[in-house]
Each structure stands twice: as C-alpha cells, then as structure tokens.
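prediction below, plus the sequence it came from.
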Amino acid sequence: MRLIEVRTLALVSAVALAACSSGGDTGNQGAGTQGKAAGKGDGGQPPQVGYVVVQQTRVPLMTELPGRTFAYQSSEVRPQVSGVIQKRLFKEGSLVRQGQPLYQIDPSLYRAAVNEASAAVQSAQATAAAARVRAERFRPLAEIEAVSKQDYTDAVATQRQAEASIAQNRAQLETARVNLRFTTVPAPITGRIGRSLFTVGALVTTSQADPLATIQQLDPIYVDIQQSAADLLRLRRQLASGGALPASAAVRLKLEDGSDYGRTGFVEFSEVVVDQQTGTVTMRARFPNPDGLLLPGMFVRAVFAQAIEANAFLVPQQAVARDPQGNATVWVVDANNKAVQRTVQTVRADGANWIVTGGLNPGDRVITQGTARLSPNSTVRPVPASAPQQPKPPTPEQLKQQQKAKGG
C-alpha cells in the first residue's frame, strides 16, 4: 500500500508541473504577441501625425508698458491785479471756453486810475499846445533878432518836452485801462475747470501762491509711458543689426479694470534722457478723448509694437515642448517621413502661436498632433493638421468575426 501511495503522489506532481510549464509558455507567447502588435502600430502601419508647414513672416514685437495720463493742456487761473472778488461767473466742473469771464474783481480803484490817467493826458495836451504856439511866435522874431536865438531854442525845447509828456501820460492811461480789464479774470484756455479755491468776498493778489482755479484740456489727452533703458537699448541694437524693422507708432490702452480703451493713440516723441531714480525713458503718446473717459492721473497699460521681427515663424503652441534643460523643442517631419526633434528659439507667445526666431527653416513640416507617441528618427505617417482621419482597415480576426456573424 505504501508503494502505491508514493507512485500516486509522484504522478500528481508530474501533472501539476506540466500544467505550470504549459501556462508559462502561453503567457510568454501572449506577451510576445502584444509587443509585436505595439511595435507595428494601428493596423501594422506607422503612427499618423498632423503637421503644419511653417514659413517666415513679419511679426510685430508687441510691448506692454505702464503709463499714466496727463492733460493735453493745463492752466492755472491767477489774478493779474489785486482786489476783492465780487462775482464768480462759472459753474465748477463745467467746460469753459478761452476768453470766457470767470471772476469779477472790484474795479472801482482801477476805473478811478483810468480817469486820472485820462485827465493827465488832457493836461499834457494843453501844455503842449501852448508850448507849440510860443515856439512858432519866436521863430520870425529870432530871424530878425527881435529876440535872442537862445530864447527861441528854449521855446522849441519846451514844446518837445510837452509832446513827450503827452506820450508818457498816454502810456499810463493804457496801463490803467489794461489793469481795469484785468479785473475781469478770463479763461486762458478751453477745457474743463475744476473747483474754485476762492469764494466771493475773498481778497486776491498778484503774488499769491494758490491759483483761483485750474483748467485742463482733456481732448486729446497725453499718456506718458515708461520703458526701461535696458529694453530700449536692446531694441535699438536689434534695429541697427537689421533683425527687426521699425513699426508704426500706434498704441492701444488697457484701463485699470482690464478693459480695452477702444481708441488708438500715437507716440509723439521719446525723451532723450534716462531718469536717474527709475532707470526708465519716458515716451509720450496722444489719444483722442471725446467722451472724457480718460482723466489726468489714471494708471493705464500701453500696448504697442516697437518693432517688426522680419524673419520669424509662427508655430502653434501645442507643437512646442520643453526639454529637461528648459529649452523649447519641436518635432519636424524630414524628407524620409521620420520624426526629428529640434531645439528652437522662442521669443514670446502671440495668441495661439509661439514666435520662433531660430531652429526652423522655411517649408519645415512641424508636427502639431500626435507628438506623445513619437521617438527620435521613428517613421511616421504625416497628414495635414486637423485633416479627417482615414478609416482603419479591419484585422484578420475582425474579418473572421464579421463572417461568423453573417453566417450565424
């Protein structure tokens, strides 16, 4: 009995060992089949990728810089004569025109000065008339030596002094009239006037520190833009080397709430000195402001093209990746339909594209779809990007299943 049990146990072990060996071979064959299928790709063909053909183009180098708004014209309303304000002739915050009366200063003293100067002119005219008659009477008498020539000379000099006195008094009269006119304080420019700093009854003088009010012209309006001297120097070198071309001076604005101003301005000039405290150069742009939306002192962002990149490529952003060193790379399909990875130089993003200035050639086919399955020098099946996918041919197993389904 014991011998039979030993033989039976040996037989069971042999069967189990054979079963394990058979299962292992089956697993290895399945793994080999899967690896072979993965190497061939879908239907045994190279992977399909979408590409775009890139060409050199001119791309504006857009810059966004901070800026602040300033009034196109600003004038302080100041008295040119001293006196007490009798009337305020404008509404605070309103639009005033150049020459429009704003304040009325008490004119009593200045009107009296005009009358006094006018009387002085009349007195001088009377004196001059008497001196002229005396000189004319002395002329024939001096010729016949009835009076001495010295007396005649003195009479002529007195006449001339009287005529000069008339001119002097007329000038004083004109000054008095100007001062009288200055008692009405006019608007020096057309613009929006602010609050009045002096009320009716206040005494104002020509030497006071504070203005009566301030007028600002807001249409058009200035925007002072600050750019670092280093960026400006880099741009000028790029322009000098021919790598970039000068751009137009058109500027767009972004307001403090992030919205677009909607109107286009133009750069008028750039300062020729660098601010020693900030290291920036100021550029001034002028914008139309018919609605008065822009007010002096507002912070804005100016967006404009300072130059045009003459030899740039626009590459879709999904085609650009980064290697472990942080360099920008793209996949390109070569003449043998193999995937080649290249390092490119990117400047910045422009909408849905990257601006590439190096690493590509005109006519290159840059892969934008299917890059996740690529490896260097692998064969690919290129099609234009976003082209309709071709239907995959059925495998032999799928054909057998379809025939069985029809037969069943």
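Cool, got the structure.

make it CA atoms for all contacts and neighbour counts henceforth
Will do.

helices along the stretch 301-408 of the chain, start to end?
For the stretch 301-408 of the chain, the helices defined by DSSP state H, counting those that start in this stretch cover 396-407.

cool, the stretch 101-250 of the chain as well?
Using DSSP H, counting those that start in this stretch, the helices of the stretch 101-250 of the chain run over residues 108-143, 149-182, 229-241.

just the angle for the second one relative to helix 108-143, thanks.
Direction vectors for helix 149-182 and helix 108-143, defined by axes from the mean of the first three to the mean of the last three C-alpha atoms, to 10 degrees, enclose an angle of 160 degrees.

okay, one more to line up with it:
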Amino acid sequence: MKTTNNAFLKPAVVAALSALFLASCSGGKEQGGAPAPGAPQAPAVTVQTVKVEELAMVAELPGRTSPYLIAELRPQVTGILTQRAFTEGSEVKAGQVLYRIDAGPYQAAFDSAKASLARAEANLQVARLKALRHADLVKIEAVSKQANDDAQAVLKQAEADLAAARAALDKAKIDLDYTQLKSPISGRIGRSAVTAGALVTANQAQSLATVQQLDPIYVDLTQSSAELLRMRREIEAGRLTASAKGDVAVKLLLEDGSEYSAEGRLALSEVTVDEGTGSVTLRAQFPNAKGVLLPGMYVRARLPQGTRSEAIRVPHRALSRDTRGNAQVMVVNAENKVEARPVQVAQSLGSNWVVTGGLAAGERIIVDGLQKVRPGAPVQAQEAAAEREAGASAAVAPK
C-alpha cells in the first residue's frame, strides 16, 4: 500500500513545482502581461510636449514713479507771512499766488526808488542843457575848454545816476513782487511747512511747500548691465532680433499686481552704468489723467526686448535645480523612463521659463508629479489637459 501511495503523490509534487517555476519565470505577471496582485505600479505623471516657436521677448523691470515736473517753493525776500492762499493737497495753476509776505517795507523801498529815479531824471535834464550851452560857447571861446569839459562830465555822471536809479527801482519792484509767492508750474501741491505769522528768510534751506506735475508722470526703471551685454551678444549671434528703433511701448504692473490701464512710451535710456548697483536707468513716460500713479510708487514695467526665433516655453513648476544650481527638467523618453536633462534658460516670461538649449521639439517633459519620480524609473505619462484638448480638436476638425 505504501508503494502505491508514493506512486500517486509524485506526479502531484512535480506539477506543483512546475507551476512555481513558471510563475517565477513570468516575473510575477499574470497571463496577458498584467501586473500580479501586490506588484508596485509605475507612478502616473503629467507631461507636456516640447514645441519650438517664435516668441516676442519681454523684460519685466522694477521701477519707481517720479514727477514729470517738481518745484520747491522758497521765499526770495525776508518777512512775515500774512497769508497761505491755497488748500493743501489741491491742484494749483502756474502763476497762482500761494503765499503772501508782509509787503509794507518793500512797498516803501519801491516808492523811495521811484522818487530817486525822478530826481535823477531832473538832474540829467539840467546837466544836458548846461552841457549843450557850454558846447556852443566854447566854439566862440566864451567859456574855457575846462568849463566845457566839466559840463560834459557832469552830463555823463547824470546819465549814470539815472541808470542806477532805474536799476534800483527795478530791484525794488522785483522785491515787492516777491512778497507774493506764485507757483512756477501747474500741478498738485503738498502740505505747507509754515503758517501765517511765521518769519521766512530769503533763500532759506527749508522749502515752504512742493508742487508736482503728475500728468504725465515718469517711471524710472533699472536693468542690469550684464543683461544688456547678454542681449547684445544674442542679437549679434542672430538668436535674437532687436525691436525696431523709435517709439517703444511700455506696459505697467501696479503694486497689487493689476495692469495699469494706459500704455507708456520709453523716453530715456542712460548711457552710464551705476557703479553701486551695476545697472542702467531707463525712463518711461505714462499719462496719468486720473491720478492713479503717485510719486514714489513701486511698479514693474514690461518692456519689449526683441524676438527669439527658436524658443521653448517651460512652465515654472517643471524646472528644478541640481546640487550645483544648474537648471534641469525631467524628460520621459521613448521607453517611458525618466531622464534628468540640463537646460539653458534665457529668462522668465509670464508663468514660463524661456529655454534656449537642452531640449528638442517633440520631447516630453514632466510638469506634474515630479515628487514621485527619479531618473531611470518607469512612469505612466499622460498629456497635460490643454494639449489633450488641442489634440482632440485637431482630430475632429473637418479636412
């Protein structure tokens, strides 16, 4: 009986061992190549297909607003302020009286100078008549040449006295006019540093108030000299086409991230590099009829820099840095495995990096799921939603 049982058990043992061997040779997969239950799955990632395109390059530069015109009011004569003739923070016109200084002493000086001028004119008349008589008498030797010379000298002195009297009257008139401080420009006036009753002095260091013209308004931008050199080299190499010379449009981003409604124009480009910052100043001019832009505001300006004929846009989230700080992206190859690819980046443009080297058209870069992958690992790649929709539209479009 024992011999008979062993004969029946041997085929069963052989069949079981054969099944185990076949399972191990199949790599843990079920029939049809599907992963066996419990086997690790390749992570799913979202990819974007690389496209080479022509891009209009735009530099986003930091800057601050500054007044188009600015005038600080300082007294030209000494005296007591009798009136402040404006409302702080209001709009004023050129020639509008803003302050009045006690004009009494200057009116008296003007009247005195006017009287001195009248006396000088009278003295000149007397001296002229006397000189004419002596000029006639000396011809018939009725007076000596010395007397004639003295009369002619007195005439010239009287003419000089008259000129001095006129200059003194003009000076007195100017001082009298300076008792009314007028705005030299139209614009918005700030707060007053003095009130009525204050003593002010001629050419004092402290200004009484400041008037600023804010429409139009300037925006002073800074761009690094290194960036300018890089752009020049790329233009010379033919990789970047410079914008046309002439009127350059500039767009403005406000402090809250919103875009300013009006478009400005580039007005000035400095020719000297700031030694402290290594940057060049650019000045743009913007209309400001509604007074949205105020002096000193921090803004960012978008300035066209030319056109790059073969550029690649890579989303910010798809680019990372290696341990040395070099830019790289993760590429899914034809075998659906991940490769770390170093790339050359020109600049940031909106929500993308502009890549100029390291990628080719048609390659797939990982834009979502980077935290789940490593170089050499297999992945399940699916196109980004925008590209899937574009592909579907192309598929159903009539031919």
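Received it, and whenever you're ready, just let me know what you need. All values derive from a computational prediction rather than experimental measurement.

care to give me the TM-score?
The TM-score (TM-score structural alignment, normalised by the length of structure 2) is 0.76; 361 aligned residues with a C-alpha RMSD of 4.0 Å.

returning to that earlier point: could I get the helices of the stretch 101-250 of structure 1 as CSV with distance to D219 of structure 1 and mean neighbour count?
Below are those laid out as CSV (distance: least, C-alpha to C-alpha, whole Å; neighbours: other C-alpha atoms under 10 Å):
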stretch, distance to D219 of structure 1, mean neighbour count
helix 108-143, 37, 16
helix 149-182, 28, 17
helix 229-241, 29, 14
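
which one of those helices lies nearest to L374 of structure 1?
In terms of C-alpha to C-alpha, the element of the helices of the stretch 101-250 of structure 1 nearest to L374 of structure 1 is helix 229-241, at 36.7 Å.

elements contacting the closest one?
Helix 229-241 of structure 1 sits against strand 244-246, with contacts defined as 3 or more C-alpha pairs under 8 Å, 6 or more residues apart in numbering; DSSP states H and E.

so the strand it packs on corresponds to what in structure 2?
Residues 240-242 of structure 2 are where strand 244-246 of structure 1 lands when matched by TM-score structural alignment.

now the helices of the stretch 101-250 of structure 1 in TSV, with distance to G30 of structure 1?
Below are the helices of the stretch 101-250 of structure 1 laid out as TSV (distance: least, C-alpha to C-alpha, whole Å):
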stretch	distance to G30 of structure 1
helix 108-143	116
helix 149-182	107
helix 229-241	62
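
minimum distance to A71 of structure 1: which of those has it?
Of all the helices of the stretch 101-250 of structure 1, helix 229-241 comes closest under C-alpha to C-alpha, at 25.3 Å.

tell me which residues are up against the closest one.
For helix 229-241 of structure 1, the surrounding residues in contact (C-alpha atoms under 8 Å, 6 or more residues apart in numbering) are 244-246, 274, 279-281, 307.

and with 6 Å instead?
Residues outside helix 229-241 of structure 1 that contact it (C-alpha atoms under 6 Å, 6 or more residues apart in numbering) are 244-245, 280.

from the middle of its chain, how far away would that helix be?
Taking C-alpha atoms, centre = their mean, to the nearest Å, one finds the center of helix 229-241 of structure 1 at 18 Å from the center of the full chain.

stretch 347-364 of structure 1 too?
With C-alpha atoms, centre = their mean, you get 24 Å for stretch 347-364 of structure 1.

buried ones in it?
Buried residues in stretch 347-364 of structure 1, counted by 16 or more other C-alpha atoms under 10 Å: 350, 353-357, 360, 364.

coming back round to it: most neighbours of all the contacts of helix 229-241 of structure 1, which one?
Using other C-alpha atoms under 10 Å as the neighbour criterion, A244 leads the contacts of helix 229-241 of structure 1 with 23 neighbours.

quick one on the thing from earlier: which among the buried residues of stretch 347-364 of structure 1 gets closest to S165 of structure 1?
Using C-alpha to C-alpha, D350 comes nearest to S165 of structure 1 of these, at 79.2 Å.

quick one, what contacts the residue mapped onto Q212 of structure 2 from structure 1?
Using TM-score structural alignment, the partner of Q212 of structure 2 in structure 1 is Q216. Applying C-alpha under 6 Å, 6+ apart, we find Q216 of structure 1 in contact with 71, 73-74, 191-192.

how far away is Q216 of structure 1 from Q161 of structure 1?
50 Å (C-alpha to C-alpha, to the nearest Å).
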